[in-house]
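Enquirer: show me how the following folds:
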Amino acid sequence: MRALISVSDKTGIVDFAKRIAACGWDIISTGGTAKALREGGLDVKDVSDITGFPECLDGRVKTLHPLIHGGILNIRNNPKHQEECQKLGIENIDLLVINLYPFKKTMLKPGVSFQECIENIDIGGPTMLRSAAKNFNDVTVVVDPKDYETVLTEIEQNGGTSYETRYHLALKVFTTTANYDTMISDFLRKQSMEQTQNKEDLLAQNTVTFTYEKVQDLRYGENPHQRASFYREIGEDKGTLVGAEQLQGKELSYNNINDTNGAIEMLKEYTDEPTIVAVKHANPCGIASDKTIAEAYHKAYEADPTSIFGGIVASNRPIDKATADQMVKIFLEVVVAPDFTEEAKEVLAAKPNLRLLKLDDILYSDNGFELKKVLGGMLVTERDTELYNKLEVVTNRKPTDKEMEDLLFAWKAVKHTKSNAISVAKNKCLVANGPGQVNRIWPMENCIEHGGEKCQGAVVASDAFFPFDDVCTAAAKAGITAIIQPGGSIRDADSIKVCNDNDIAMIFTGMRHFKHA
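Expert: All right, here's what the predicted structure looks like:
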């Protein structure tokens, strides 16, 4: 029996080889692996001794030879294969232990050159792995050091591995090589985008492949009867939840992760002033900006003290003791911020289950794509990173400077609220939010009912145009003084008339912000 061993990650490989050799197996190897095994006291035959051909082209060509792949791919119970192998001098290779050049590690190194990444694309490794995995009925293939012990135990006890083990290991190989090739494809695509600024590069492809790595298994999914895991993109995690450091609290749940991601996405809209975003069930239930983060939190809380209970809070400034003193008065699930002062951490430690997440680059954002799985397919779209096409005053009265400030504040909030959405704001504070209705008047009525007197002198933002003038009529009755919306309805004139009749300023943005999931 013969084993071919060639690994970049040499963890545990000498011990593995010693135990295989003790079972009477011959070992073939190459390059650094052969050197490590010999230094470990093992008798190793070089690949070049098998092929009769030296390694060449700076090691780019070593194992791509019929005497190697024939030994792997021949079907043991196929008489024709065996006759050919005997005629050509091909000997069986029954076990492959291979892991690949560290492309991911190389790709993620700061300042790494493009050429260094290219040189760390493994060719022979994936080829041999796929050969062995294809012929798993006869060949055992190991790509993950975690499987060493399973394989060793079976060989030591039974002289070989079971069909079930070989099948499982072959599946892992094809998953690994698919992941590896997808990383390379994604790397090259991103390089192309950086060089050409071609945002449509991915969407122009007829096929797309994505790869993610597991961060953790979750206790359950959206509901307790659903299984779930959390995966991360391979690459830059700056400004993303996977890049956060958890300082205290319970393990994040599926809904915690989803809602916290939504809070971070919203927070990225508010960069200029200390701002708090509070989220409940993926919708903003409190947003406020002020001179200090403590004042911003107070405003956000007072705007809706009921909904923020059990919510997610995101801050674009470090959390200080004054803010923490307010936070511990209620139940919160998660607080995410660029940092926490030592005094704040001491205060928040009184709530040991509260999850504190430190995210250094919380305001960092870049262009990318959103994926949504649907039955039988996948929707892929560019992320919604823009705010408006224009700011066109369409009424007789222009908004005041203060109204304009609040209009843009509300426009950012409604952009991240489930459609149909209405957001009401005053003094850079979200005073009422109406998300996720099947028509546009209901969220307006919900805002008026919830906001009450706070709607007097406030402004309204709508994520899409008004098909009728009913929203403007309701806004006028509630004391709303200014409105921002995309415009573009065939009945825009009706809404403009209602606003003019009630001295309401209205702005069209020329851009809608539907959010359906």
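
Enquirer: please count neighbours and contacts with C-alpha atoms only from this point.
Expert: OK.

Enquirer: first vs last residue of stretch 234-248, how far apart are they?
Expert: Taking Cα to Cα, to the nearest Å, stretch 234-248 runs 25 Å from one end to the other.

Enquirer: if you could redo that for stretch 329-338, that was the one I meant.
Expert: Stretch 329-338: ends 22 Å apart by Cα to Cα.

Enquirer: ok, now stretch 442-461?
Expert: Stretch 442-461 has an end-to-end distance of 14 Å (Cα to Cα).

Enquirer: now do the buried residues in that stretch.
Expert: 442-448, 450-451, 454-456, 458-461 (16 or more other Cα atoms under 10 Å).

Enquirer: again with stretch 51-62
Expert: Of all the residues in stretch 51-62, those buried under the rule 16+ other Cα under 10 Å are Thr51, Glu55, Lys62.

Enquirer: which residues are in contact with that stretch?
Expert: With Cα atoms under 8 Å, 6 or more residues apart in numbering as the test, stretch 51-62 has contacts from Thr30, Val47, Ser48, His65, Leu67, Ile68, Ile123, Gly124.

Enquirer: now the second one, please; I'll put the structures next to each other:
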Amino acid sequence: MSDLMPVRRALISVSDKTGLIDFARFLESRGVEILSTGGSAKAIRDAGIKVVEVADHTGFPEMLDGRVKTLHPKVHGGLLGIRGNAEHEAAMAEHGIAPIDLLVVNLYPFESTVAKGAGYDECVENIDIGGPAMIRAASKNHAAVAVVVDVEDYGVVKAELEANNGATTLALRKKLAATAYARTGAYDAAISQWFAKQLGDTFPRRVVVAGELKQSLRYGENPHQAAAFYVTGHQRPGVATAKQLQGKELSYNNLNDTDAAYELVAEFDKPAVAIIKHANPCGVAVGSDIVSAYKAALATDPVSAFGGIVAINRKLDGATAEEIAKLFTEVVIAPDADEAAVAAFAAKKNLRLLVTGGMPDPNEPGMTLRPVAGGYLFQTKDNGRVALQELKVVTKRAPSQQELEDLLFAFRVCKHVKSNAIIYVKNGTTVGIGAGQMSRVDSSRIAAWKSQEAATAAGLAQPGTIGSVVASDAFFPFADGLLAAAAAGATAVIQPGGSMRDAEVIAAADEKGLAMVFTGMRHFRH
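Expert: Got it, this is the predicted structure:
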């Protein structure tokens, strides 16, 4: 049998009617008989295109509020019957089943119904039954039947029919079948996740991860690795919703770092800027406005900021853009940007400017996923926050009001720094960051050293760690890390507590005159 299969009859049933009329008119022009249902049939008929109602084709009326219309042997037999199989063809002839060569179906909008916050009953009514059943049937019989589930594929099918005198190739039908099964898989995944959420089942017996290709990337973390960017049905403001206003194509590392930067800057209500390098912050600050916050964040570590990612939690203005443009920056991401900001970056052809349309909610529940050999690790997103009244003062001296504000700021930044994490902060600005070390004392020393380097480069008499506060993402197992912070000039400490040597660490803090608070919550980030 030739791999070319002529299309003589098509069944169209779509909820998304984008491009429907043009495609139906094209099929009619090629002499294809069009079967259709409900709103699709009406739209086609209203356009003056000949269409046969599925109810007329099957001789069975649409019923139960539309729940039963395509679940009929004349539909599924027409899709599943094997061409060239004598037994199948005899059965189809006996029962008056006409072959269907092309199926065009997109499903009830379950995902968007859930996304808009619809009630339980409305969500259930938007679970498609007939659509997935037809898609799976047509895909199984791809040796003869072409199935289209995405409006983006109308053009591909039209081009193939034109090139092959009204026939499709086996290669295309296989590709369309693969796309179709992926669609029904993603659809069922969305439904199962919704049900689990309704039941309060965080970790159901089976879990399916689904996404839609947004961008094929040049390569992954390194040039020898292939990569692509997929987005989920839940469009959290950020890299998935971002519109790129200018700059060259985003890379895998750009996307990863930009996501980390935007999630960090979303933690703060005041105007805030975060500068990220290799998924770790090298400077974070809040200020009375964005430009002052940017200057303060940059001062933390201007050397590491070179070639970094800048995230902003306010509309980007021209003054801030002009400051950012003074340093080589890979990506700037903000909820919006004014005309002056766009103009300020116009000469920086390689700089990517992204606007997202909003800020992500740091308190929104979610899941993180990490692959391991043979499986995945799932966990709930770290959206833990410590409130002022939850802090436990464990030293003889209590922190001052300014120290308390800085301690809470530092601990919030800690959540976004690779462990072991040590963060020095003064007046709402990071002044030293130590990240990703195997030893907590090394993180403390590195942060202090980088602060001294920044001060020397800026011509300052002393580093920013003098008179700062310090945050640790987990408890100090020994007093050495705390003593290193004291030697750097820190006056107050925030840490989870819970070490067997807490008493030793508290005693060391008291001896150095430090104020220290325990949070009872740690923020490991591996």
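
Enquirer: filter the buried residues of stretch 51-62 of structure 1 down to the ones in strands?
Expert: Nothing among the buried residues of stretch 51-62 of structure 1 maps onto strands, per DSSP state E.

Enquirer: pull up the gap between the residue nearest to Phe16 of structure 1 when sequence neighbours are not counted and Pro102 of structure 1, please.
Expert: Nearest non-adjacent residue to Phe16 of structure 1, counting by Cα to Cα, 6 or more residues apart in numbering: Tyr148, 6.9 Å away. Distance from Tyr148 of structure 1 to Pro102 of structure 1, counting by Cα to Cα: 19 Å.

Enquirer: ok, Gly235 of structure 1 next?
Expert: In this view, Gly235 of structure 1 and Pro102 of structure 1 are 14 Å apart by Cα to Cα.

Enquirer: returning to that earlier point: buried subset of the contacts of stretch 51-62 of structure 1?
Expert: Judged by 16+ other Cα under 10 Å, buried ones among these: Thr30, Val47, Ser48, His65, Leu67, Ile68, Gly124.

Enquirer: could you find the counterpart of the fifth one in structure 2?
Expert: Under the alignment (TM-score structural alignment), Leu67 of structure 1 pairs with Lys74 in structure 2.

Enquirer: apart from its chain neighbours, what residue comes closest to that match?
Expert: Distances taken as Cα to Cα, 6+ apart put Ile97 closest to Lys74 of structure 2, at 5.0 Å, once the chain neighbours are dropped.

Enquirer: the one you found maps to what in structure 1?
Expert: Alignment note (TM-score structural alignment): Ile97 of structure 2 maps to Ile90 of structure 1.

Enquirer: which of the three states applies to that match?
Expert: Judged by DSSP: H, G, I helix; E, B strand; the rest coil, the three-state class of Ile90 of structure 1 is coil.

Enquirer: contacts only, for it.
Expert: Going by Cα under 8 Å, 6+ apart, Ile90 of structure 1 touches Pro66, Leu67, Ile68, Gly70, Gly71.

Enquirer: which neighbouring elements make contact with the helix ranked longest in structure 1?
Expert: In structure 1, assigned by DSSP state H, the helix with the most residues is helix 163-196. If contacts are counted by 3 or more Cα pairs under 8 Å, 6 or more residues apart in numbering; DSSP states H and E, helix 163-196 of structure 1 sits against helix 103-107, helix 124-134, strand 140-142.

Enquirer: run through who's touching stretch 9-16 of structure 1.
Expert: By Cα under 8 Å, 6+ apart, stretch 9-16 of structure 1 touches Thr33, Ala36, Leu37, Gly40, Asn99, Pro145, Tyr148, Leu152.
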